[in-house]
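Novice: Sequence and predicted structure, then a few things I'm wondering about:
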Amino acid sequence: MSKPVKIETPTVVETLSIPVPSTNGNSKVNTNGSSSNGLKVSDIKLRPRHVSGGTEEIVDPFCDPKNPQRISFHDVTSAAFLIKGGVERTPCPKSTSSESYGMDLYLKKDFLQYTGSFKERGARYALLSLSEEQKRKGVISASLGNHAQALSYHGWKLNIPVTVVMPTAAPIMKIQKCRNYKARVIVDGNDMGEAKSLAMRMSIDENLLYVNGYDHPHIMAGQGTIGLEILEQVPEPDAVVVPVGGGGLIAGIATAVKALSPKTKIIGVESEKCASFSRAMENKGPIDTSIKNTLADGLAVPKVGYNAYCTAMPLIDRMVVVKEEYIAVAILRLVEEEKCVVEGAGGAGLAAILAGHLDDLKGKKVVVLLCGGNIDTTVFGRCLERGLAALGRLVKFNVEVSDRPGGINDLCALLVRIGVSIKDIMHERAWLRDIYTVEVKVVCETLDWSHSLQLKNELKKFYAKVEFSDVPLALMDNSNADTQNPLIAT
C-alpha cells in the first residue's frame, strides 16, 4: 500500500481572490472581470522577460512562477453562479460494484459533459469573466485536446473568438471537433511545449489573452464546482479521489471540499509514466518531469502549475502513483460493470482502488471522479485488450505440435473442450529445429485466472513444449497485485 506523503504548506503566497494578478496580493475580482483596484482582465498582457544570456522568456501573468496565487472558496462559488445552466450538473450514482470493492463507492461522471470532459467548467468561467473588449478580441490556448475542445465549444456558444494551437501529436478526432466548434485551429509543434510557446507568442502579436488549461485561476475555480456538486450529491464523503495532471482540477476540488467538509480526505492519483505532481512534492515546488507514453495522456503534463501547486498542497491528504496496467483494467471494469466509456485519465481514480493503494478506505464512503471520456477508438480497443491480459483473461502462448495431418485440429479441439475462445492462431515451420513439428501461436480469451491455469495444465499434459507470454500484472479479485503471473511460474 502506498504510504501517505507528508504535506508541507508553501510559504510563498497568501490566499487571494482571483483572477487578476496584483503586486500587493489584495486584488479582488468582480464577475464583470474587473478588480477592486480598477484593473481589468483586458489590461493584463503577456510580457517578455529577459533572463541570463539574453534569452527572451514569455511569462503569463496569470501563472507567474514568481507570484503564484491561490484560489479561495469564494472564487469557486462565484464560478458556480456564473456557469450555472451553461454546463451539465453530472450525476454521481453509487457504483454497482461497491460491494466487490468493499466500500460505498460513488462515481462522479463528469465525462458526460457535452465535449466529454470536466474542462468545460473552467473554460466557460474563464470566457464569461473576460471584459467586453477582450471578448471581442478573443482568447488563445495550447492543448492536446480536452481543454481545446471545451474552450472552442463555449467560445462558439458565447460568440467569443477562440484560437487553439495543438501539437502534431494531438488526435485527429479532437482537432476536427475544435474546427467543428468554429475555432481557429493551428496544428504545430512536436509537443505541448512547442505548441504553448507558439500560442504565447501569438497572444502578444495578436493581442489575445492566453488561457492556461490547468493553471489559470479562473480555470481552477471553474473545476472546483465539481467539488460543490459532489458534496450536494454525496454528503460528508470520507474521501474524494481525483486524477492529477497539471494540478488545476484537484486544486479546485480540494478548495471547495475542504471548505465545506474538512474531514473529507482529498486523494490525488497519477500514472507512473507522468508523476509530475509527486515529483513537485518531493522537490517542494514544480519541477520539469520526464513524461513517457501513457494511457492517461490527459494527465501527461511535464510540469504542474505554480498556482495549482500552491493551492492544492495544503489541502491534499495523499498522492498515489499507479501502474499503467491498473489503468487499463479500470477502463475495462468501467465498461463491463458500469457501462461507462472513459479515457485513461478518467480511469485513474478507480485504478488506485484496484491497485490496493486505498485499502484503508474499505467500509467507507468514497467518491471517485471520472473526469473524461475522450478516448481514441483504436486506443480504446488496445486498452480493453491490455486490461483483459492483465486480468489473465486474454492469454497468449506458443506450442509445438505434430506436423502430421490433424495436428493443429487436435490442438483446437482441446481448446474447445476447455472452453476458451480462440482470438488468433497462426503457425510457423521454417525456423523450428526439425521438419516434423510446427509451432502454433495462439491468442485466446478465458474466463479468469483459474480458467487460464486450467488451460496451462491441460496443454502441459499433451504437449512437451508450451510457452506462455508474460503478462504485466496478476490481478485477481482486487488482491495479490504484486504476485507473479501464475502462467509464467515454473
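Specialist: Looks like it arrived, so ask away.
Novice: alpha carbons only for contacts and neighbour counts from here, please
Specialist: Noted.
Novice: Now residue 182. Nearest residue, chain neighbours left out?
Specialist: The shortest distance from residue 182 to any non-neighbouring residue, by CA to CA, 6 or more residues apart in numbering, is to residue 156 (6.4 Å).
Novice: which residues in the stretch 1-150 of the chain form strands?
Specialist: Assigned by DSSP state E, counting those that start in this stretch, the stretch 1-150 of the chain shows strands spanning 47-50, 56-59, 104-109, 139-142.
Novice: Could you export these as TSV, including mean neighbour count and distance to residue 202?
Specialist: TSV is the format used below for the strands of the stretch 1-150 of the chain (neighbours: other CA atoms under 10 Å; distance: least, CA to CA, whole Å):
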stretch	mean neighbour count	distance to residue 202
strand 47-50	13	12
strand 56-59	14	11
strand 104-109	24	35
strand 139-142	26	8
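Novice: Of those, which is nearest residue 171?
Specialist: For the strands of the stretch 1-150 of the chain, proximity to residue 171 was assessed by CA to CA; strand 139-142 is nearest, at 13.9 Å.
Novice: Show me where the stretch 301-450 of the chain has its helices.
Specialist: 306-312, 324-338, 344-354, 377-390, 407-418, 449-462 (DSSP state H, counting those that start in this stretch).
Novice: Pick the most buried one from these.
Specialist: Highest mean neighbour count of these: helix 344-354, a mean of 29 (counted as mean count of other CA atoms under 10 Å).
Novice: Please state the offset of it from the chain centre?
Specialist: The chain centroid and the centroid of helix 344-354 are separated by 9 Å, computed with CA atoms, centre = their mean, to the nearest Å.
Novice: What angle do helix 324-338 and it make with each other?
Specialist: Inter-element angle recorded for helix 344-354 and helix 324-338: 90 degrees (by axes from the mean of the first three to the mean of the last three CA atoms, to 10 degrees).
Novice: ok, back up a step: would you format the helices of the stretch 301-450 of the chain as a markdown table with distance to residue 59 included?
Specialist: Listed next are those as a markdown table, based on distance: least, CA to CA, whole Å:
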| stretch | distance to residue 59 |
| --- | --- |
| helix 306-312 | 12 |
| helix 324-338 | 34 |
| helix 344-354 | 28 |
| helix 377-390 | 35 |
| helix 407-418 | 63 |
| helix 449-462 | 53 |
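Novice: here comes the other one, which I'd like you to weigh against the first:
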Amino acid sequence: MIELADVLEAQDRVRATSRHTPLEYSHTYSSMTDADVHLKLETFQRTGSFKIRGATNRVATLSEAEKDAGVVTASAGNHAQGVALAATRSGVDSTIVMPEYAPISKVKATRNYGAEVVLDGTDYNEAAQRAHELEETEDRTYVHAFDDEYVMAGQGTIGLEIIEDCPDVDTVVVPIGGGGLISGVAAAIKEKRPETRVIGVQAEGASSAATSLEKGERISLDGVDTIADGIATRSVGEKPFAHIQEYVDEVVTVSDSEIAVAIVYLLERSKTLVEGAGAVPLAALLFEHFDYEEGETIVPILSGGNVDLNTLTNIIVRGLVETGRYLKIRTVLKDRPGALEQLLEIFTEYQVNIYAIHHDRTSREVEMSDTEVEIELEMRGPDHVDAFLESLREEGYVVDILA
C-alpha cells in the first residue's frame, strides 16, 4: 500500500516535468446540480493527460542498468505518451505496444514523443501480452500503466494539488480504468483530509472495478465496449484494487450516452475538449449516479483530452441526440407533387431546421406509389422533439426515429 509519504516523494520527482493543472469553479455545472463544482483540468497537462505524472515517477526510480536496457509498456494511448515523453527526457529508450485500433492521433503523438510504437492486439490486455514478451526477450523494464506503486504515487500528486487549491473539498470524483489514478489520488486525499469522499466512476461497458467490489474479489471481464477508450480495461489492477477497497467510498458506472452528453456540455459550455475517460466523472455528477448535498464542494477530475477527431464527430452527434438537439427520422409520402411541401409546412410551424433530406423512390420497403424520406433535423430540446413528433403523427404520418 502506498502512503502519503510516497506521493510527496513523487511530487518532488515529477515537478519539473508535469504541470500543476488548473482547478476552475464552474458556474454552469454548479447551477445545474446545486453543488459547488470545481473542475480539475488534467486536459491541460503535458501530453494532454494525467499519465505523465506516474510515468515520470517510475522512470525516475530506474537504476542505471535499467535505464541502459530501456523500458516497454502497453497502453491505449495516454500512458503511452506519458512513458514516451518521460523516457525521452531521461535519455531512456522506450517501446510502446498499443492496440491495433488505438486512435490514430494517440499513435502519432506517442511516436512524436520519441518511442518506438508496436501495434498489436484488439485491446489493452492483448497489447500487454505482447509488451511482456518484449520485456522478456529484450530485458527491458515493464512500466505498468496502473499496477505499480511508483505509477500510482505519481498519479496521486493530483490529489495533493486538489487539497492545496481547494482545502475544503467534500467529494472528489475520479475515473477508473485499471485503477492507478484513483489509488494514488485516494491515498493522498484520505491521509490529508479523511472526511473527503472519493467516488470512482467507470463506463458501463468496462466495469471491472465496480463488478469486483460487488463480488468481493478481483475479476476479469470477457471484453469491453465503450467510447471511453482510455479506461477500457478488462480488469482493475491487483494493487489498485486493494487501495480501492481501503480508501474509495463508492464506485458507480455511467452509460456511453451519458458520457457523450458530458463531452458535448464541456465543449459547448466550458469550451473544453475532453476524451471519454475524462468525461465520466462529470457524467456521474450530472446524471446523479451518487448522492450529494446541496452546496457540497465537488471536484470531478477531467483526466485527459486526447480524443480522436474521427471519433469526436460521432460522440457529438450522440450527445446532441441525447439532449434533443439532433433528430433523424424516416417517413413515407405519396409520390406526387406537393407531398413533400405539405410535410414541410409542419417543419415550418415548429421552426425545425433541416440539415439534410434523402428522397428514395426505389426503396423495396414502400409501395410503388410511395416514396421514402429520411430527414436530419436540428432541434431545440426534448420538449421540442416530443411536440414536433406528436404533430406529425396527428397529421397521419408514420414516423420512425433513426437517431
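Specialist: Noted; the coordinates are in hand. Quick caveat, the model's predicted, so the values are computed rather than measured.
Novice: State the distance from the residue nearest to residue 182 of structure 1 to residue 452 of structure 1.
Specialist: Between residue 156 of structure 1 and residue 452 of structure 1 the distance is 52 Å, computed by CA to CA, to the nearest Å.
Novice: now swap in residue 57 of structure 1 and tell me
Specialist: 57 Å.
Novice: which residues in structure 2 does stretch 270-290 of structure 1 match up with?
Specialist: The counterpart of stretch 270-290 of structure 1 in structure 2, using TM-score structural alignment, spans residues 202-222.
Novice: who's in contact with the matching stretch?
Specialist: Here stretch 202-222 of structure 2 makes contact (CA atoms under 8 Å, 6 or more residues apart in numbering) with 175-177, 179, 223-226, 228, 231-236, 238, 241, 245, 251-256, 280.
Novice: Whichever of these end up buried, select them in PyMOL.
Specialist: To isolate the buried ones among the contacts of stretch 202-222 of structure 2 in PyMOL, judged by 16 or more other CA atoms under 10 Å, type:
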select buried, resi 175+176+177+179+224+226+228+231+232+233+234+235+236+238+241+245+251+252+253+254+255+256+280
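Novice: Filter the contacts of stretch 202-222 of structure 2 down to the ones in strands?
Specialist: Among these, the residues falling in strands (DSSP state E) are 175, 251, 252, 253, 254.
Novice: list the buried ones in the match of stretch 270-290 of structure 1?
Specialist: By 16+ other CA under 10 Å, the buried positions in stretch 202-222 of structure 2 come out as 202-213, 218-219, 221.
Novice: Repeat that for stretch 20-40 of structure 2.
Specialist: 20-23, 25-26, 29-30, 33, 35-40.
Novice: right, and the pair among these with maximum separation?
Specialist: 20 and 33 (26.8 Å).
Novice: re the thing from before, which residue in structure 2 aligns with the residue nearest to residue 182 of structure 1?
Specialist: Matched across to structure 2, residue 156 of structure 1 falls on residue 88, judged by TM-score structural alignment.
Novice: can you pull out the helices in the stretch 1-150 of structure 2?
Specialist: 4-14, 27-33, 51-60, 64-69, 78-89, 104-112, 124-138, 149-155.
Novice: quick one, which of the ones you listed is nearest to residue 393 of structure 2?
Specialist: Smallest distance to residue 393 of structure 2 across the helices of the stretch 1-150 of structure 2 (CA to CA): 33.2 Å, for helix 27-33.
Novice: for that closest one, packing partners?
Specialist: Counting contacts by 3 or more CA pairs under 8 Å, 6 or more residues apart in numbering; DSSP states H and E, helix 27-33 of structure 2 is packed against strand 36-41, helix 276-286.
Novice: burial count for the residue nearest to residue 182 of structure 1?
Specialist: Applying other CA atoms under 10 Å, we find 17 residues neighbouring residue 156 of structure 1.
Novice: Same question for residue 330 of structure 2.
Specialist: Neighbours around residue 330 of structure 2, by other CA under 10 Å: 18.
Novice: ok, the counterpart of it in structure 1 - contacts?
Specialist: Under the alignment (TM-score structural alignment), residue 330 of structure 2 maps onto residue 398 of structure 1. The contact partners of residue 398 of structure 1, by CA under 8 Å, 6+ apart, come to 439, 440, 441, 442, 466, 467, 468, 469.
Novice: Under the alignment, what does the second one map to in structure 2?
Specialist: Taking TM-score structural alignment for the superposition, residue 440 of structure 1 sits opposite residue 373 in structure 2.
Novice: can you check the last one too?
Specialist: For residue 469 of structure 1, the aligned residue in structure 2 is residue 401 (criterion: TM-score structural alignment).
Novice: Next, count neighbours for the nearest residue to that match once chain neighbours are set aside.
Specialist: Nearest residue to residue 401 of structure 2, sequence neighbours excluded (CA to CA, 6+ apart): residue 329, at 4.6 Å. Using other CA under 10 Å, residue 329 of structure 2 is surrounded by 16 other residues.
Novice: What separation do you get for residue 329 of structure 2 and residue 283 of structure 2?
Specialist: Plainly put, residue 329 of structure 2 is 27 Å away from residue 283 of structure 2 if you go by CA to CA.
Novice: now residue 259 of structure 2
Specialist: Noted for residue 259 of structure 2: a distance of 6 Å to residue 283 of structure 2, by CA to CA.
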